[in-house]
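Visitor: Give the three-dimensional model of this entry:
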Amino acid sequence: MARPTPLSGFPEWLPDGRVVEQHVLDTLRRTFELHGFAGIETRAVEPLDQLLRKGETSKEVYVLRRLQDEAGAEGVADRSEKQLGLHFDLTVPFARYVLENAGRLAFPFKRYQIQKVWRGERPQDGRFREFVQADIDVVGAGELPYHYEVELPLVMAEALGALRDVGVPEVRILVNNRKVAEGFYRGLGLEDVEGVLRQVDKLDKVGPESVAELLQAEQGATPEQAKACLELAAIAGEDVGVVERVRALAASYGAGTELLETGLGELAALIEAAARRAPGVVVADLKIARGLDYYTGSVYETVLVGHEQLGSICSGGRYDTLASDGKNTYPGVGLSIGVSRLVSRLLSAGLVAATRGVPTAVLVAVSDEEHRSQSDAVATALRARGIPADVAPTAAKFGKQIKFADRRGIPFVWFPAGPGAEGEPVADALAGQVKDIRSGEQVDAHAGSWAPPAEDVHPRVVPAAAG
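Guide: Predicted coordinates:
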């Protein structure tokens, strides 16, 4: 077989990287469950018409079809089945899941979901075509209290904060409220609110001058209106002083509206709660727009401090109409972490390390093939007590077996007791000696009672400097 050509955008971590990814996933899952979120999983495919409801996503959806479509009598491919696409996020599948199971769910329904998603975009640093997302959402039936818009970013701050001790940088959760933006734009006389939001969402990519030009060319804004939009986007801060600055700006342009005041009240409540529970983590940033058209209230983006050029690793917001069957509406609020994006930065920047890439804590040496069953018995006894153990693949010289363990980061090597006098079977097959190959210390041990230190039982993730 010829050497395969790598596919860009489809990350495959080495064992050490997988240990890091699994630690991140376990930490997120544990935190979500502490806050009452129930885990679910949805199918990988959705009807194409449903996937395309989320806004400007048609270029990103991978369509699913058989290599050879069935043909009818006239040789025309059968199109009776719905066209399917791989889901590019977990929010649209979750909305469908809620509608299909509404009669069996208790509302408000809190769920977390950790799955792979697929997105047809150009691969680059931190952006993949296949990646893992971890979502939390709360959905209500008919209504959803505003306090959930405060709770969710704080849960996410706690989850990411729980990773700080292994070397994950600080995070900043940037928040805004779509009611603020919509109220301000309408107060200015700009009616294409979704269009304005899409342009403002490009600020970090193209800069304010280009956004001003786009607002005038595509949304029909005057230079004065474009200037006002950019001034609003420039407002940021960690306290409720942000609200007064927006009010002052709106007054200067005569852009005050009732919707604007409603949004500012909600934004103030979020900032005040965050200042009490996670000071310095949640920051109001009026340029956060989230260009997707279904957000209706709070919107969030999250950056790693010192790695802002990576972009948002976690985003989301409030949505009121995404899950609706025409009679009933299930408003929700959610956040999604791009786990693969986060892990890729942790690994590429050398921020974290795994203590080893294999689960094995003890390699049981083999004295000779005739006595391999004794080594197997030792490994079995260790595993029965929850200690990951493996048996050496060959009965090589002990020095080579130690090197085998060392190359894999296995900290301990077990040497079974040898045969008794005149080749008699050993009295206790589970007895022997165990060596810590890091320190060289070797002691008598018994597989029914000996255990490695707790920190060596399983691979751990640590700051890279301690790896």
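
Visitor: Please count neighbours and contacts with C-alpha atoms only from this point.
Guide: Fine.

Visitor: pretty sure residue 180 is in a strand, no?
Guide: No. Under DSSP: H, G, I helix; E, B strand; the rest coil, residue 180 falls outside any strand and is assigned helix.

Visitor: Following up with a second sequence; could you model it the same way so I can compare the two?
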Amino acid sequence: MSARPTPLSGFPEWLPAQRMIEQRFLDRIRTVFELYGYAPLETRAVEPLDQLLRKGETDKEVYVLRRLQADADDASDAALGLHFDLTVPFARFVLENAGKLHFPFKRYQIQKAWRGERPQEGRYREFTQADIDVVDRDTLGFHHEVEMPLVVADALSGLPIPPVRIQVNNRKVCEGFYRGLGLSDPDAALRAVDKLDKIGPAKVAALLAETTGATDAQAEACLALAAISAEDASFADAVRALGVSDPLLDEGLEELVRVVEAAREHAPGLLIADLKIARGLDYYTGTVYETVLRGYEGLSISSGGRYDNLASSGTDRFPGVGISIGVTRIMGLLLGKGALGISRSVPTCVLVALPAEQRRADCDRVAAALRKRGIATEVSPTAAKYGKQIRYAERRGIPFVWFPGEDGHEVKDIRSGEQGAASPDTWSPPEPDLRPVIHEG
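Guide: Okay, here's the model as predicted:
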């Protein structure tokens, strides 16, 4: 007797009902991405290790690819690894295909990625991401930074999930403020402030003194900046009230005001300027986005920002802005809390009852006529008593059972018990029953 298999932690496998929810999420996200003009792209699962290891902090997370029976002198596969995000392969794709692309190039990617980190709530070793990016040659218009959160808001607002809150900041605001204070290492200051939620303001102040040489007054000003947040442009007045001036700070505030005001017009209450958002600012060069679900504020479900150094080749430079939705993270969070459900566990809307095995061909013709009109239909697997066939439909949540007769057909809504004559060429179910309906649990 073989042992029962043990699930692999961090590699989620959804049940069919859960997978239908995920597919519906992906359909919604894909549709919205295309409505905004993003073209589909899928890159290979593997990249050269030297490309994947450019970000030093991911060294221990990359899955290396090798053949079990590889020849000792064949190192071709040993130099490959599975991608841990979709940004690295996208940068490589842009460089390889720059001569074939039309700029600005807008693409979306919905793919799996692999990251060998310790599995915990919201973190997986295999996961699906949905990314959009816009890249251009040499320069990139700021209006793309304004559009990013609007696309994500439209994609997520059509899903049965809690409301989202998009937090935004701008690298130029932080760096310009630190420069204006007289701090010589803005990157070190960003890294210190990024630890605010984990270690608290007192330890961040000490870290600022240790890593940047900040005085007590300078550290206090950094913490005052991080404490500012607003849903409207008033955050800019709060920053200016701190009495720090720098041209880069002024530029960053102007950009952040544009992002916030556009979002307020598009979807009031969606976006908040939160100047403690520092994660990724050492990589991003402009606006940065972090998205959370209301009630699940501990984990970001979508993040991204403006980058000017994604890819370069010789004198060519390709700045861009992008944002990623963590589809698996959203699914895991909500399914784990029982906060997502679906009206039935199969796509089937109609079960055609089988009066006798000899009638299967007739029943198949009924099913084919219904399918031709877009109604998901299956024929009963056995010619059991009708009561058993109805129970088969009930267990799967199939709402209608079709009874074929030699002189006509009838269809029954097994939830209400209503039954009436019907023709496979004209009958249609109520619109809400046509496909499984996702709902909050």
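
Visitor: what lines up against residue 275 of structure 1 once you look at structure 2?
Guide: Per TM-score structural alignment, the equivalent position to residue 275 of structure 1 in structure 2 is residue 264.

Visitor: One more: residue 376 of structure 1?
Guide: Alignment note (TM-score structural alignment): residue 376 of structure 1 maps to residue 364 of structure 2.

Visitor: just checking, its match touches residue 377?
Guide: No. Under the contact definition of CA atoms under 8 Å, residue 364 of structure 2 does not touch residue 377, with a separation of 9.6 Å.

Visitor: Name the residues of the host helix or strand of residue 20 of structure 2 that are buried.
Guide: Using DSSP states H and E, the secondary-structure element containing residue 20 of structure 2 is helix 16-35. For helix 16-35 of structure 2, the buried set under the neighbour-count rule, 16 or more other CA atoms under 10 Å, comprises 17-18, 20-22, 24-26, 28-30, 32-33.

Visitor: Same question for stretch 156-169 of structure 2.
Guide: When neighbours are counted by 16+ other CA under 10 Å, the buried residues of stretch 156-169 of structure 2 are found to be 156-157, 159-162, 164-169.

Visitor: swap in stretch 40-53 of structure 1?
Guide: When neighbours are counted by 16+ other CA under 10 Å, the buried residues of stretch 40-53 of structure 1 are found to be 44-48, 51-52.

Visitor: picking up where we left off before, take the buried residues of stretch 156-169 of structure 2 and lay them out in CSV including distance to residue 306 of structure 2.
Guide: Output for the buried residues of stretch 156-169 of structure 2, formatted as CSV (distance: CA to CA, whole Å):
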residue, distance to residue 306 of structure 2
156, 21
157, 23
159, 26
160, 29
161, 27
162, 27
164, 21
165, 19
166, 15
167, 14
168, 11
169, 11
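
Visitor: Shouldn't the match of residue 376 of structure 1 be within a helix?
Guide: Yes. Counting by three-state DSSP, residue 364 of structure 2 is part of a helix.

Visitor: How many neighbouring residues does it have?
Guide: Neighbour count of residue 364 of structure 2, defined by other CA atoms under 10 Å: 17.

Visitor: nearest residue to it other than its sequence neighbours?
Guide: For residue 364 of structure 2, the nearest residue in space outside its immediate sequence neighbours is residue 379; the separation is 6.7 Å by CA to CA, 6 or more residues apart in numbering.

Visitor: Make sure residue 253 of structure 2 is actually in contact with residue 173.
Guide: Yes. The pair residue 253 of structure 2 and residue 173 qualifies as a contact (CA under 8 Å) at a distance of 6.0 Å.

Visitor: residue ranges of the strands in the stretch 1-150 of structure 2, please?
Guide: Along the stretch 1-150 of structure 2, counting by DSSP state E, counting those that start in this stretch, strands occupy 39-40, 46-48, 64-65, 80-82, 105-114, 126-135.

Visitor: Ignore what I typed, I meant the stretch 151-300 of structure 2.
Guide: Counting by DSSP E, counting those that start in this stretch, the segments of the stretch 151-300 of structure 2 that form strands are 164-170, 229-230, 271-274, 287-293.

Visitor: Just tell me the aligned range of the last one in structure 1.
Guide: Counting by TM-score structural alignment, strand 287-293 of structure 2 pairs with residues 298-304 of structure 1.

Visitor: same thing with the second one?
Guide: In the comparison with structure 1, strand 229-230 of structure 2 aligns to the range 236-237 (TM-score structural alignment).

Visitor: outside of the matching stretch, which residues touch it?
Guide: Surrounding stretch 236-237 of structure 1, the residues in contact under the criterion CA atoms under 8 Å, 6 or more residues apart in numbering are 242, 283-286.

Visitor: Give the helix, strand or coil label for the spatially most central residue of structure 2.
Guide: Structure 2 has residue 325 as the residue nearest its centroid, 2.0 Å off, counting by CA atoms, centre = their mean. Secondary structure, three-state DSSP: residue 325 of structure 2 is strand.

Visitor: Please work out which of the strands of the stretch 1-150 of structure 2 is packed deepest.
Guide: A comparison of those by mean neighbour count, using mean count of other CA atoms under 10 Å, puts strand 126-135 on top with a mean of 23.
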